[in-house]
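Asker: sequence? don't have it. structure:
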């Protein structure tokens, strides 16, 4: 079964990208990222496609990183390191086995804003961590009344890197800092109040409205739509290199800490984490 279901509506000039790991709340793992990149490549290069809609299968939009998969990978890497250090396997064998259990594609969150074509996030359920990053990276956000958002990464020993860089540009800085630092969930009515989502709808009306918005956009001149998006996002794109130059070393330091391993393991074991930093 595909981890991303990609469906094109040629008559309406839009495509629907459905995150399709419902048994894992559409967490980013398995082949989800690789399949998303493949679908985006087709979408971007198809002149008949003018608008993308991003949603999730089942009761979640996206639960962010697959913490169980990450914890299993941490444990496997630690075991391989022990075998290498004992002389059971060589350094080259260690590297090959670590590469074999690595994700199928690097995780990226800036997938939709750099795309020249507009994207609508149809938030059908919880969107937390990387799932909220995907939401923020879309151009228009509408949500089910049963959904909620959140950046819980600090509770797992991880910096909310994408959220830290962009949330304060999308809503009032004080509101952004509250959610970034407390890592509390954002109720969807609150997300609407602060302007993070455009509309909140009953669940059965969500995709109908997403398609309606996509068709409204697709009726407009494609070149003018792409130009409008590019100009609207110019400042963000212009500042991105500076943001990454500043943020990447900070994020790398956090990701190299034992807190990340402990945060994942504590989540899987359903216990409070024991931080060491």
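Answerer: Thanks, I have the structure now. The structure presented is a predicted model; accordingly, all values stated were derived computationally and were not measured.

Asker: From now on I want contacts and neighbour counts done on CA atoms only, so please keep to that.
Answerer: Will do.

Asker: Helices along the stretch 101-250 of the chain, start to end?
Answerer: Ranges of helices within the stretch 101-250 of the chain are 130-137, 161-170, 173-182, 188-193, 206-218, 222-232, 234-255, based on DSSP state H, counting those that start in this stretch.

Asker: among the ones you listed, which is the most enclosed?
Answerer: helix 130-137 (a mean of 25; mean count of other Cα atoms under 10 Å).

Asker: tilt between it and helix 161-170?
Answerer: If you take axes from the mean of the first three to the mean of the last three Cα atoms, to 10 degrees, helix 130-137 sits at 40 degrees to helix 161-170.

Asker: For helix 130-137, give me every contacting residue.
Answerer: 27-28, 61-65, 109-113, 121, 123, 127, 141, 149-151, 162-163, 166-167 (Cα atoms under 8 Å, 6 or more residues apart in numbering).

Asker: ok, and here's another one to check against it:
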């Protein structure tokens, strides 16, 4: 199912999700979060091999929908329960991206701020136009971007992250590349081409190897060294048991392309 607020097209093993709510600068509204969750659940159960996440309009995403958040304050508790539910739902979508078997590539053409920057940081890979900007500037309206900082601080250095969070300073695309928030900054007219090329390269690999490897990559990050090696040992053994890996290694020895189905 495709939502008007989130368009989807599948081709050559790659799903392209397009956030299509330019009037809100593609805010992560209740509706957008629900649409992302539905599509990610469907993709997770599919045989697709990669995902591109892009957007229409003047921004990639401006983060949470402040209008909806202000309306939540009308509840008897001042919005406390509604706010907690909102951030739980947003966190669940970010976890879906992390847990998705397929790598997700952010194609960032313009501003990504607050939870929109969190979305970029959560994606496995990111290609951005040189015109894009990245910020966690909730502090400018009196709201420290505490939930976006989880993904941000796992991509860039602590001091860089805290400066962005405490001052509202935006990074240029070139600075974001240097900081490790994105993979590459490219000319605007090459953004779609470069993103598609990266997706096609990922999609050309054995799906089981990428699925096992992505899961192990995130699982080992915060573990002690010994535990990380134990986990990745089990992952690589599981990978070796896949018939596609057997075919890939045999093809290398025979100096021919692998015949993966």
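Answerer: Now that the structure is in, tell me what you want to look at. Just so we're clear, the structure is a prediction, and the values are computed from it rather than from any experiment.

Asker: Mark which of the contacts of helix 130-137 of the first structure are buried, thanks.
Answerer: Buried by 16 or more other Cα atoms under 10 Å: 27-28, 61-65, 109, 111-113, 121, 123, 127, 141, 149-151, 162-163, 166-167, out of the contacts of helix 130-137 of the first structure.

Asker: So which of the residues you listed are in strands?
Answerer: Counting by DSSP state E, the part of those found in strands is 61, 62, 121, 123, 127, 141, 149, 150.

Asker: is it possible to export the helices of the stretch 101-250 of the first structure to CSV including distance to residue 69 of the first structure?
Answerer: As requested, the helices of the stretch 101-250 of the first structure are arranged in CSV below (distance: least, Cα to Cα, whole Å):
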stretch, distance to residue 69 of the first structure
helix 130-137, 15
helix 161-170, 20
helix 173-182, 24
helix 188-193, 28
helix 206-218, 30
helix 222-232, 36
helix 234-255, 16
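
Asker: Could you give the number of residues near residue 51 of the first structure?
Answerer: Neighbour count for residue 51 of the first structure, taken as other Cα atoms under 10 Å: 26.

Asker: Around the residue lying closest to it once chain neighbours are set aside, how many other residues sit close by?
Answerer: Spatial nearest neighbour of residue 51 of the first structure, excluding adjacent residues (Cα to Cα, 6 or more residues apart in numbering): residue 14 at 4.7 Å. Counted with other Cα under 10 Å, the neighbours of residue 14 of the first structure add up to 23.

Asker: before we move on, what about the one 10 residues further on?
Answerer: The number of residues packed near residue 24 of the first structure is 17, by other Cα under 10 Å.

Asker: Now for it: which residues touch it?
Answerer: So residue 24 of the first structure contacts 63, 66 (Cα under 8 Å, 6+ apart).

Asker: Let me know the distance separating it from residue 72 of the first structure.
Answerer: For residue 24 of the first structure, the distance to residue 72 of the first structure equals 15 Å [Cα to Cα, to the nearest Å].

Asker: got it, and residue 168 of the first structure?
Answerer: For residue 168 of the first structure, the distance to residue 72 of the first structure - Cα to Cα - is 34 Å.

Asker: and if you look at residue 240 of the first structure?
Answerer: As judged by Cα to Cα, residue 240 of the first structure and residue 72 of the first structure stand 33 Å apart.

Asker: show me the contacts for the residue most central in space within the second structure.
Answerer: Geometric centre of the second structure, nearest residue: residue 123, 1.8 Å, by Cα atoms, centre = their mean. Residue 123 of the second structure makes contacts with 97, 98, 103, 104, 105, 106, as judged by Cα under 8 Å, 6+ apart.

Asker: If you tally nearby residues, what's the number for the third one?
Answerer: The number of residues packed near residue 103 of the second structure is 21, by other Cα under 10 Å.

Asker: ok, now the fourth one?
Answerer: In terms of burial, residue 104 of the second structure registers 25 neighbours under the definition other Cα under 10 Å.

Asker: I figured it was touching residue 97, is that so?
Answerer: Yes. Because the distance of 6.9 Å satisfies Cα atoms under 8 Å, residue 104 of the second structure is recorded as touching residue 97.
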